[in-house]
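> Sequence isn't available, so here's the structure alone:
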């Protein structure tokens, strides 16, 4: 049977010094941000805020100095992420580039790609999106049909990507495409390309959701030329690289802190009220948050050590998004149990926003069904 590798992680002293520094920065930067705006956190894009964060050295902070990084330990980046999310900072513009696109380019990209993008990412000036899902594939990445045909000096891409996060603000997309149709299995013949979203033949459109917001979009490619040096890794090795990339996407604190603003508002609104219903609810939420944080830290430490905790990352993402979606419902039930009389309009506003927004939490980074299929396969059920 599969042996799960999760162990407690303790914060070193220097990380807590960094935490205080980040909190002071956020106190200065976010004085005018409303609670509902804070609830949007890593879904909210503010390019100017990303640039200010880059000026602090807090984007790409674990990367080599030659590419603009600080060569700091992975735990330092975790602390910064945790504080940004807890404060509800608008980090969506640079989030994907910092979390997965930059590390992927470092590990597998050409020197031309490293030179072109990594320093710009650390400055909060170059933003990425990820092209995985497609109109007829959904979360089944093995079913993608967007193709890249070999031509002199590069590739020509045709097809479409759907439900792409941050498509309106991104400058570049890392797209998973078919480069070999003679594949033996569904997972063979895939490659990853860096595609300039301003290139001729690229059309992108945002998708308005049920709250009139535009977090997602679609991108169409019509004979888009991509130079050879924008191929990531080797042609045909895309599936292996994507699995590694998804471990980065699924293991961070954003997988259990997307609803955190509501927890903060619940506590603030009921301080000193001696309300047994709310006290019990806050105790339950705190215990769940603590466990999820320890699990996430453990997986993140494994990723930092160049291990491949794919299954643990899937577990954290499944449990984390389940918690994120349950939190607004639990708060709503607690308020109704108190005769529907909440304390504070900010609490109500944040709760109502997250009740509508939270269904997407289990779609980003792989649906719950996909994650549970991965887990089932690893423990021998499939």
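Thanks, I have it. Quick caveat: nothing in here was measured; it's all calculated off a predicted structure. Numbering: from 1, shown residues only.
> hey, let's count contacts and neighbours off CA atoms from now on
Will do.
> Okay, helices next: where are they in the stretch 101-250 of the chain?
102-108, 111-122, 238-251 (DSSP state H, counting those that start in this stretch).
> Heading C-terminal from the last one, find the next helix or strand.
It stands for helix 238-251. Per DSSP states H and E, the first helix or strand lying C-terminal to helix 238-251 is helix 260-269.
> Mind giving me the packing neighbours of that next one?
Helices and strands touching helix 260-269, by 3 or more CA pairs under 8 Å, 6 or more residues apart in numbering; DSSP states H and E, are helix 35-40, helix 74-87, helix 276-304, helix 310-337, helix 345-357.
> could you give the angle of it to helix 74-87?
Taking axes from the mean of the first three to the mean of the last three CA atoms, to 10 degrees, one finds helix 260-269 and helix 74-87 inclined to each other by 60 degrees.
> got the contact list for helix 260-269?
35, 38-39, 85-88, 282, 285, 324, 327-328, 331, 343-344, 346-347, 350-351 (CA atoms under 8 Å, 6 or more residues apart in numbering).
> give me that answer again for 10 Å
35-41, 85-88, 254, 257, 278-279, 281-282, 285-286, 289, 324, 327-328, 331, 335, 342-354 (CA atoms under 10 Å, 6 or more residues apart in numbering).
> of these, buried ones?
Among the contacts of helix 260-269, those classed as buried by 16 or more other CA atoms under 10 Å are 35-41, 85-88, 254, 257, 278-279, 281-282, 285, 289, 324, 327-328, 331, 335, 342-343, 346-348, 350-354.
> Double-check residue 9 against residue 301; I have them as touching.
Yes - judged on CA atoms under 10 Å, residue 9 makes contact with residue 301 at a distance of 8.1 Å.
> residues shared between the contacts of these two?
With CA under 10 Å, 6+ apart, residue 9 and residue 301 have common neighbours 75, 295.
> If you count surrounding residues, which of those two has more?
Each of residue 9 and residue 301 has its neighbours counted (other CA atoms under 10 Å); residue 301 has more, 21 against 16.
> In this structure the more buried one contacts residue 11, no?
No - here residue 301 lies out of contact with residue 11, judged by CA under 10 Å, at a distance of 11.2 Å.
> list the residues that contact both of the two?
With CA under 10 Å, 6+ apart, residue 301 and residue 11 have common neighbours residue 75.
> just the strands in the stretch 101-250 of the chain please.
In the stretch 101-250 of the chain, the segments counted as strands under DSSP state E, counting those that start in this stretch are 128-131, 147-151, 154-165, 172-178, 190-196, 202-207, 216-227, 231-232.
> Let's have these in CSV, adding mean neighbour count and distance to residue 120.
Converted to CSV, these look like this (neighbours: other CA atoms under 10 Å; distance: least, CA to CA, whole Å):
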stretch, mean neighbour count, distance to residue 120
strand 128-131, 26, 11
strand 147-151, 18, 27
strand 154-165, 22, 20
strand 172-178, 25, 12
strand 190-196, 25, 14
strand 202-207, 18, 22
strand 216-227, 19, 20
strand 231-232, 24, 18
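> adding another structure so you can compare the two:
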């Protein structure tokens, strides 16, 4: 069986100084946020807040300065993401672009694509959505049926549907994973990625999908003879599978995989502070140890990314364990505190608990279902 190791990261003086700066900034910017609003951090869409992060130099942190970046370390970027999530900041307007779309453009994009888009992402002025999942295919990305066909003038005609497209109704761009040759039986072969302008491309229809709370984060995106320019291709035609796997390593590795329900942990500890219950102390101790372990593993992935490696399997493990941690948290909270979940309640724990309970089912879907991830992990470890 193959063994995986996660590097241990020591926090530098520069990173500690940055952490203090970010905490002071967030204390000012989030001063009026309720506990429930902080719990919505993952889905909190606020372009103005994202612009303020960009003004601080905290987006596109690792990118070259010629593309609007700041040439800082992957771990310094990790510090900013960790602090914003732990504080419950609204990150949805920038996190997809900053986390995975920007790095994909940096790695595979043309010079024109990079110069046109990357500085806008780094400024917090450009929002991306992900065009991967499709109806009836779940996390089996190789089953993609969305097709882009070359036209006589070099353009691409796209037909198909993408599903669970977070903030597709707000996004400026999508990176679309689709088939440019062959059939679904070819699986990974014949797939490519295309850069889609969501604001000015005719033939795109975005339909809302309401979540359990009746809120509009998800979408179904239909392409009906949508015409994209010939230079919309991202990277090499036919290399979409390897490119999307690299992109998913960024998506699955960050602290958002175990901090998106952090507000519930915060409220639970607040309510139980001073309790003489052995069950409460045992449960909080176990949760804290799991959180510390997940954090160490996630920081290890940041170290591997800093070294230029592709930690896709390391990231898949963090994502799977993080989803389990977050989905267990509401049940543990209910076992320790007699509180009725209610998003309308003035009691912070009751409101945050209700929100997290309804959000939790999605935790093992986003970024790849548990079954798909465990298949990837098993193959890497030589177990299948």
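Alright, I've got the coordinates. In this text the structure is predicted, and so the values were computed from the model without any measurement.
> Mind telling me the TM-score for this superposition?
Between these two chains, after superposing, the TM-score reads 0.95 (TM-score structural alignment, normalised by the length of structure 1); 378 aligned residues with a CA RMSD of 1.7 Å.
> can you list the strands of the stretch 101-250 of structure 1 in a markdown table and add distance to residue 3 of structure 1?
As requested, the strands of the stretch 101-250 of structure 1 are exported to a markdown table (distance: least, CA to CA, whole Å):
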| stretch | distance to residue 3 of structure 1 |
| --- | --- |
| strand 128-131 | 31 |
| strand 147-151 | 38 |
| strand 154-165 | 33 |
| strand 172-178 | 30 |
| strand 190-196 | 30 |
| strand 202-207 | 41 |
| strand 216-227 | 37 |
| strand 231-232 | 32 |
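> Residue 47 of structure 1 is nearest to which of these?
strand 128-131 (12.2 Å; CA to CA).
> got a list of contacts for the closest one?
Applying CA under 10 Å, 6+ apart, the set of residues contacting strand 128-131 of structure 1 is 93-98, 100-102, 117, 121, 146, 160-177, 192-197, 218-219.
> For that strand, give me the average deviation versus structure 2.
Once fitted to structure 2, strand 128-131 of structure 1 is off its aligned match by 0.4 Å on average (mean CA distance after the TM-score superposition for structure 1).
> again, but for stretch 283-294 of structure 1
Mean deviation for stretch 283-294 of structure 1: 0.6 Å (mean CA distance after the TM-score superposition for structure 1).
> how about that stretch, aligned to which bit of structure 2?
On structure 2, the counterpart of stretch 283-294 of structure 1 by TM-score structural alignment is residues 285-296.
> quick one: buried residues of the matching stretch?
For stretch 285-296 of structure 2, by 16+ other CA under 10 Å, it's 287, 290-291, 294-296.
> Distance to residue 230 of structure 2 added to these, as CSV?
Formatted as CSV, the buried residues of stretch 285-296 of structure 2 follow (distance: CA to CA, whole Å):
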residue, distance to residue 230 of structure 2
287, 51
290, 48
291, 46
294, 43
295, 42
296, 44
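> List just the nearest of these to residue 182 of structure 2.
Using CA to CA, those come closest to residue 182 of structure 2 at residue 294, 40.5 Å.
> mind listing what residue 119 of structure 2 touches?
54, 59-60, 63, 65-69, 102, 125-126.
> switch the cut-off to 8 Å
67-69.
> And for residue 375 of structure 1?
So residue 375 of structure 1 contacts 311, 314-315 (CA under 8 Å, 6+ apart).
> ditto for residue 324 of structure 1
So residue 324 of structure 1 contacts 255-260, 358, 361 (CA under 8 Å, 6+ apart).
> redo that, cut-off 6 Å
256, 259 (CA atoms under 6 Å, 6 or more residues apart in numbering).
> Residue 150 of structure 1 versus that one, what's the distance?
43 Å (CA to CA, to the nearest Å).
> Repeat that for residue 328 of structure 1.
In terms of CA to CA, residue 328 of structure 1 sits 49 Å off from residue 150 of structure 1.
> just to revisit the earlier point, which of the buried residues of stretch 285-296 of structure 2 sit farthest apart?
287 and 296 (14.3 Å).
> circling back: how about a markdown table for the contacts of residue 375 of structure 1, with distance to residue 74 of structure 1 added?
Shown next, in a markdown table, are the contacts of residue 375 of structure 1 (distance: CA to CA, whole Å):
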| residue | distance to residue 74 of structure 1 |
| --- | --- |
| 311 | 20 |
| 314 | 20 |
| 315 | 21 |
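> which of those residues line up with contacts in structure 2?
Among the contacts of residue 375 of structure 1, the contacts conserved in structure 2 (both residues aligned by TM-score structural alignment, their matches' CA atoms under 8 Å) are 311, 314-315.
> what's the matching residue for residue 213 of structure 1 over in structure 2?
Checking TM-score structural alignment: residue 213 of structure 1 goes with residue 215.
> got a list of what its match touches?
No contacts exist for residue 215 of structure 2 under CA under 6 Å, 6+ apart.
> burial of residue 32 of structure 2, as a residue count?
Neighbours of residue 32 of structure 2 using other CA under 10 Å come to 9.
> swap in residue 24 of structure 2?
Counted with other CA under 10 Å, residue 24 of structure 2 comes out at 11.
> can you tell me the helix or strand for it?
helix 13-29.
> List the buried residues in that helix.
Quick answer for helix 13-29 of structure 2 (16+ other CA under 10 Å): 15, 18-19, 22-23, 26.
> ok, the residue nearest the centre of structure 2 to residue 40 of structure 2 distance?
The centroid of structure 2 falls nearest to residue 251 when counting by CA atoms, centre = their mean (4.9 Å). Separation of residue 251 of structure 2 from residue 40 of structure 2 (CA to CA) stands at 19 Å.
> Of the contacts of residue 375 of structure 1, just say which sits nearest to residue 136 of structure 1.
For the contacts of residue 375 of structure 1, the nearest to residue 136 of structure 1 is residue 314 (23.5 Å; CA to CA).
> Tell me the residue in structure 2 aligned with the closest one.
Match for residue 314 of structure 1 (TM-score structural alignment): residue 316.
> Right, I'll call it a day here.
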